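Engineer: Below: sequence and its predicted model.
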Amino acid sequence: MAARIDLTLDCANVRLLAEFWKTALGYIDEPPPAPFTTREEWLAQFDLPEGESVDDGAWLCDPDGVGPRLSILKVPEPKRAKNRLHLDIRVPRHGTPDERWARIETEAARLVSAGATVLQEFEGHHVVMADPEGNEFCVA
C-alpha cells in the first residue's frame, strides 16, 4: 500500500490562506477526528505552548476524499525563498491546445480574483502564480 501524504503550508495568516486554498482547490474544513466534535476540543488534549490556539492552524480536505489533506500552520518566521515544493492545479486536458490554454487562463483569472498573483506565464503550457503569502504554485 502506498503511503498517504498531507501537504503543510507555513504562514503568517492562517485564515487568509485557508480561505484562499479552499477557493483554489474546492476543499472544505476537515472535521476533527472522532470522538471530538470541534477542533478546540481536539487541541485541548495537547499541551500547546503558551500563546498558541486553534486559530494557529487550519486543516482542509478534499470533500471527495481523493486529494491529500492540506494543513496550514502559523509560524513566526516569514517566507524567505522560493518554495522547494509547489502545488500544480490542473485543468482538464481535453480539447485543442487553444481550448486548454483558455481554461488555464480562466482558472488563473479566477485565482487572481481570490487573492493570487501571476508571477510568469508560459503561453500554451502553464502559469506560475503565488498565493496571498507568496507561496508559488502553477496552473497547468
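Structural biologist: Looks like it came in fine.

Engineer: Please make it C-alpha for all contacts and neighbour counts, starting now.
Structural biologist: Noted.

Engineer: all helices of the chain, in order?
Structural biologist: 14-25, 39-43, 97-113 (DSSP state H).

Engineer: I'd like these as TSV, with distance to Ile5 appended.
Structural biologist: Converted to TSV, the helices of the chain look like this (distance: least, CA to CA, whole Å):
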stretch	distance to Ile5
helix 14-25	16
helix 39-43	21
helix 97-113	25
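
Engineer: Alongside the first one, take a look at this:
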Amino acid sequence: MASVRQVQVTFDCAQPERVGRFWCEVLGYVVPPSVEEASAEERASWFACADPDGVTPRLYFQRVPEGKVVKNRVHLDVRTGTGLVGAERVAVLEAECARLIELGATRVRLLVADEENESCMVMQDVEGNEFCLD
C-alpha cells in the first residue's frame, strides 16, 4: 500500500511570488500564513499557495536560473467547462480566457471539439507555462 498522503505540484520559474499570486487568482487559492510571514528575500526564491478547503494539491513555485525553453511535459487543466458542450462550453471558455488575460495570461489557441474531445483553450501563465481551460 502506498504511503503517499498528499501531492504538491511544483513549478520552476524566474519569479516565484509573481507566478504564485497569478495562480492564486486563477484558482481561488490562498497564500498560507507561513508564506505570508516569509521575508521578501525568501519569497523571491520560493512561494506557495493552497486550496482554502484543503481538497486539491498545494502549488509550490521555486526560482531556477534557467528560463523556459520547451513545452511543458506536465500542465494544469483548469476545469471551467465541465459538463458543458458545444457553443455553451466555448462561451464559458472564452469568458474565463478573458478574465485570465486580465491577470496576465496569454491565449494560445482554441482547440475545437472533435469526435472524441470537447473544446478546450490552450493558454500560458505569466511566465509562459502552458495550461488548458477545459
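Structural biologist: Looks like it arrived, so ask away. As the structure is a computational prediction, the values presented were derived from the model and not from experiment.

Engineer: Just give the TM-score of the two.
Structural biologist: Once superposed, the chains reach a TM-score of 0.83 (TM-score structural alignment, normalised by the length of structure 2), with 126 aligned residues with a CA RMSD of 2.1 Å.

Engineer: Quick check: nearest residue in space to the residue most central in space within structure 2, chain neighbours excluded?
Structural biologist: Central residue of structure 2 (CA atoms, centre = their mean): Trp23, 5.1 Å from the mean position. Nearest residue to Trp23 of structure 2, sequence neighbours excluded (CA to CA, 6 or more residues apart in numbering): Tyr29, at 7.3 Å.

Engineer: Tell me the residue in structure 1 aligned with the one you found.
Structural biologist: Tyr29 of structure 2 maps onto Tyr27 in structure 1, with residues paired by TM-score structural alignment.

Engineer: Now do the residue lying closest to Ala113 of structure 2 once chain neighbours are set aside against Glu88 of structure 2, distance only.
Structural biologist: With sequence-adjacent residues excluded and distances taken as CA to CA, 6+ apart, Ala113 of structure 2 is closest to Ser119, at 4.2 Å. Using CA to CA, to the nearest Å, we find Ser119 of structure 2 at a distance of 10 Å from Glu88 of structure 2.

Engineer: Of the two, which one has the most company?
Structural biologist: Ranked by neighbour count (other CA atoms under 10 Å), Ser119 of structure 2 and Glu88 place Ser119 first, with 20 against 10.

Engineer: Run through the residues that contact that one.
Structural biologist: Going by CA atoms under 8 Å, 6 or more residues apart in numbering, Ser119 of structure 2 touches Val85, Gly86, Arg89, Val90, Leu110, Leu111, Val112, Ala113, Asp134.

Engineer: what about the strands in structure 2?
Structural biologist: 8-13, 46-49, 58-63, 76-78, 106-111, 120-124, 130-133 (DSSP state E).

Engineer: aligned partner of Lys82 of structure 1 in structure 2?
Structural biologist: Looks like Lys82 of structure 1 aligns to Lys71 there (TM-score structural alignment).

Engineer: residues near the residue nearest to that match when sequence neighbours are not counted, how many?
Structural biologist: Leaving aside its sequence neighbours, Lys71 of structure 2 sits nearest to Glu130 (CA to CA, 6+ apart; 7.3 Å). Look at Glu130 of structure 2: counted by other CA under 10 Å, it has 21 neighbours.

Engineer: how about Glu130 of structure 2, what's its match in structure 1?
Structural biologist: So Glu130 of structure 2 corresponds to Glu136, using TM-score structural alignment.

Engineer: Contact partners for that match?
Structural biologist: Lys82, Asn83, His86, Leu87, Val128, Met129, Ala130.

Engineer: Buried ones among the contacts of Ser119 of structure 2?
Structural biologist: Arg89, Val90, Leu110, Asp134 (16 or more other CA atoms under 10 Å).

Engineer: how much space is there between the last one and Val92 of structure 2?
Structural biologist: In this structure, Asp134 of structure 2 and Val92 of structure 2 are 10 Å apart, going by CA to CA.

Engineer: what touches both of the two?
Structural biologist: Thr80, Gly81.
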